[in-house]
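[1] next come a sequence and a model predicted from it.
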Amino acid sequence: MSNYLCIDVGGTFIKYAYADRFGKISSKEKEATPANLDGFLAVIRKIVSENAGNIAGIAICCPGKVDRKQGTIFHGGSLPYLDELPLKAILEAEFHLPVGVINDGKAAALSELWLGNLQGCDNGIAIVLGTAIGGGIIANGQLLEGEHFQAGEFSFIVHNPSEQAAKSLIGDRLSAVAFVETGSQKIGLFQADGQLVFDAITEGNQVLVRHLEDYCYELALVILNIQAVLDFSKVVIGGGISAQPRLIQEIDKQLRKIRSDLPALEATMCKPIVLPCKFYNDANILGALYNLLSLSEMADGHKDF
């Protein structure tokens, strides 16, 4: 029995898939994310119970701070009802299967370390652009979790605390959802559409070109400031917006511009390589699986990662 049930808990949908230990995904489904804890647990139990006889383990990623060894979620991010939920203990007791639970941004970083564009990279970061900014840090070839399981919570980088609250944190300023919504408004769309926004950028709409430049300039500043602390060689960009090549090109362009404007920085710091995440929407699923497999190896006395 080599298939694992992999569950990606999001604010809108709970996506789940089946994959083997080599990361090959065989099928994908989704359920609407409930608005309360009872509903959430009911959906998770339904997904697991329908497949418990055919799987070797359950791999879960979710918002919030996660103690991945204990499998307990704190705060819950966009799903605050997950706060202090011992999800690993609950599911292992009910289904007698190994369970792994990890933060979704850290899962994205692990998927890229395992099979993606951070493979073979000792020091790199994943930045996931969505409603806010998630991510994960790979340091010395391992996932950096931090003292309170919150390393890589890039959304909470402070921009200017004297500004209005909605703009004082980087997660609010660099929301990819807000970028697309604002861009859509600028070209008169009644509904936000990221593809149409990038089509207009490709066609040379100067208002949207400047909109993208401003967005990527601020993101490049964040990347350079993180690099000054962590000295990483690669940054991979995830989230749906990362499928747009123009975004990756513009981030790289803004990194070069900032460096050229600051000779001391350019002379001292190596420019990081900027790449998209290889797996896009499957990154969280694969990272959750890698987390489960690595925890199982630790329990068996093997080396982590």
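    It's in.
[2] going forward, measure contacts between C-alpha atoms and count neighbours the same way
    Noted.
[3] roughly how far apart are Ala178 and Lys15?
    23 Å (C-alpha to C-alpha, to the nearest Å).
[4] quick one, which of those two is more surrounded?
    Set Ala178 next to Lys15 and count neighbours by other C-alpha atoms under 10 Å: Lys15 wins out with 19 against 16.
[5] quick one: secondary structure of that one?
    strand (DSSP: H, G, I helix; E, B strand; the rest coil).
[6] put this next to the previous one:
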Amino acid sequence: MKEKLLLFDIGGSSIKCGIWENENLLNLDNIQTPDSWDEMKEQFLIVFNRYNDVPFSGVGISCPGAVDTENGVINGISAIAYIHRFPIKKAFEELFGLPVSIQNDANCAGLAELWKGNAQGASSACCMIIGTGIGGAVIIDGKLHSGHNLFGGEFGYQIIDSNSSTTLSEVGSPVKMAKNYTKQKADGTVYNGEDVFKFAENGDELAEKMRSKLLDALSLGIYNLLVSINPEKILIGGGISKNASLIPELKLRTENLLKDKGAKELDFEIQECRFFSDSNLIGAAYQYVLENT
């Protein structure tokens, strides 16, 4: 693709900006998420005008929420209330005077893996993006499947404890695990998920207990995907995927669950996602390609 695309990855606290050109991504800016729609349009135009020396062909946008790509509306809820429930795609096209595509951020991560990453060539894959919550994407026969109500990939809503109605996002999030560890240690230090994993490896009993609980939850979530969707690959994304012990641990625990429940012949592969912080921008570029070629 020879086109030059301007890309935005809208997050709750910051927005990443990039350019896709000659099959390469150039990261440009990281701006604070504005407080209003008018401010967002103003900031986007500043970026657009700054890098439009060679004219852009179009704009690709990754964002939170249940994105209706057909009607150009972001449904659901997110930390950015003002982007929801109006024809935002049309508004962006009028702002830039160019074709615009929009897609959910977790779906963009899945599209990046399908296009250029570890889902290439796979008959089917589930991308599980692990962070504050658990999101993701479902890919079947080389296509993104968003579901009847655009809820495909919302793996974090799985209830993994029927007694308490606890969801995967509540127990499988390293961010929530770290907050819980910080609260229980109560030593004045704020810890993150990477800290808890490191402490567990060094023999900290509390950290190991919390790490094991998180891994059990994630493995149960993966098990549910394997027996319901039966993908060829499970791809793990988010900062936690950089931990060297994560994939082997998840594979072992998932295999044990399958064996215990009589499904040990089920064949699957677990890998980390190829792309990390760039995945949403790359996926936004691919969404644009899908809509405009």
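    Received, thanks. The shown structure was predicted, so the numbers you read here are calculated from the model rather than taken from an experiment.
[7] name the residues that touch whatever helix or strand Val47 of structure 2 lives in?
    For Val47 of structure 2, the enclosing helix or strand under DSSP states H and E is helix 37-50. Residues outside helix 37-50 of structure 2 that contact it (C-alpha atoms under 8 Å, 6 or more residues apart in numbering): 6, 17, 33-34, 82-83, 95-96.
[8] what's the average distance of that helix to structure 1?
    Compared with structure 1 after fitting, helix 37-50 of structure 2 deviates on average by 2.9 Å (mean C-alpha distance after the TM-score superposition for structure 1).
[9] contacting residues around the residue mapped onto Thr182 of structure 1 from structure 2?
    In structure 2, the residue paired with Thr182 of structure 1 according to TM-score structural alignment is Asn180. Residues counted as contacts of Asn180 of structure 2 (C-alpha under 8 Å, 6+ apart): none.
[10] just confirm Asn180 of structure 2 is within a strand.
    No. Assessed by three-state DSSP, Asn180 of structure 2 does not belong to a strand; its assignment is helix.
[11] where's it relative to Glu249 of structure 2, distance?
    Taking C-alpha to C-alpha, one finds Asn180 of structure 2 at 22 Å from Glu249 of structure 2.
[12] swap in Cys273 of structure 2?
    Taken as C-alpha to C-alpha, the span from Cys273 of structure 2 to Glu249 of structure 2 is 16 Å.
[13] kindly report the same for Leu45 of structure 2.
    Note on Leu45 of structure 2: its distance to Glu249 of structure 2, by C-alpha to C-alpha, is 46 Å.
[14] check which helix or strand covers the residue nearest the centre of structure 2.
    Residue closest to the mean C-alpha point of structure 2, counted by C-alpha atoms, centre = their mean, is Ala106 at 3.2 Å. Under the criterion of DSSP H and E, Ala106 of structure 2 resides in helix 105-116.
[15] that helix vs structure 1, average offset?
    So helix 105-116 of structure 2 averages 0.5 Å relative to structure 1 (mean C-alpha distance after the TM-score superposition for structure 1).
[16] which elements pack onto that helix?
    The elements that helix 105-116 of structure 2 packs onto, with contact taken as 3 or more C-alpha pairs under 8 Å, 6 or more residues apart in numbering; DSSP states H and E, are strand 58-63, strand 124-130, strand 134-140, strand 143-144, helix 279-292.
[17] pick the most buried one from these.
    Most buried of those by mean neighbour count (mean count of other C-alpha atoms under 10 Å) is strand 124-130; its value is a mean of 27.
[18] any residues touching it, and which ones?
    106, 109-110, 119, 134-142, 153, 155, 172-174, 225, 231-240, 273.
[19] I'd like to know which of these are buried.
    Among the contacts of strand 124-130 of structure 2, those classed as buried by 16 or more other C-alpha atoms under 10 Å are 106, 109-110, 119, 134-139, 142, 153, 155, 172-174, 225, 231-238, 240, 273.
[20] give me the contacts around stretch 219-237 of structure 1.
    Residues contacting stretch 219-237 of structure 1 (C-alpha under 8 Å, 6+ apart): 117-118, 121, 123-129, 139, 174, 248, 251-252, 254-255, 258, 269-277.
[21] so which of those residues are in helices?
    Residues of the contacts of stretch 219-237 of structure 1 located in helices (DSSP state H): 248, 251-252, 254-255, 258.
[22] dump these to a markdown table, plus distance to Asn54 of structure 1 and neighbour count.
    Formatted as a markdown table, these follow (distance: C-alpha to C-alpha, whole Å; neighbours: other C-alpha atoms under 10 Å):
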| residue | distance to Asn54 of structure 1 | neighbour count |
| --- | --- | --- |
| Ile248 | 40 | 18 |
| Ile251 | 44 | 24 |
| Asp252 | 45 | 19 |
| Gln254 | 49 | 20 |
| Leu255 | 48 | 21 |
| Ile258 | 53 | 16 |
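[23] farthest-separated two in these?
    Across those, the longest distance by C-alpha to C-alpha is 15.7 Å; it joins Ile248 and Ile258.
[24] for the residue nearest to the centre of structure 2, give me its contacts.
    64, 129, 135-137, 153, 280.
[25] using the three-state scheme, assign Arg85 of structure 2.
    Taking three-state DSSP, the label given to Arg85 of structure 2 is coil.
[26] I meant to write Gly152 of structure 2 there.
    coil.
[27] check the gap between the aligned partner of it in structure 1 and Ser296 of structure 1 for me.
    Matched to structure 1 by TM-score structural alignment, Gly152 of structure 2 sits across from Ala151. Look at Ala151 of structure 1 and Ser296 of structure 1: by C-alpha to C-alpha, they are 23 Å apart.
[28] ok, now Leu219 of structure 1?
    Look at Leu219 of structure 1 and Ser296 of structure 1: by C-alpha to C-alpha, they are 36 Å apart.
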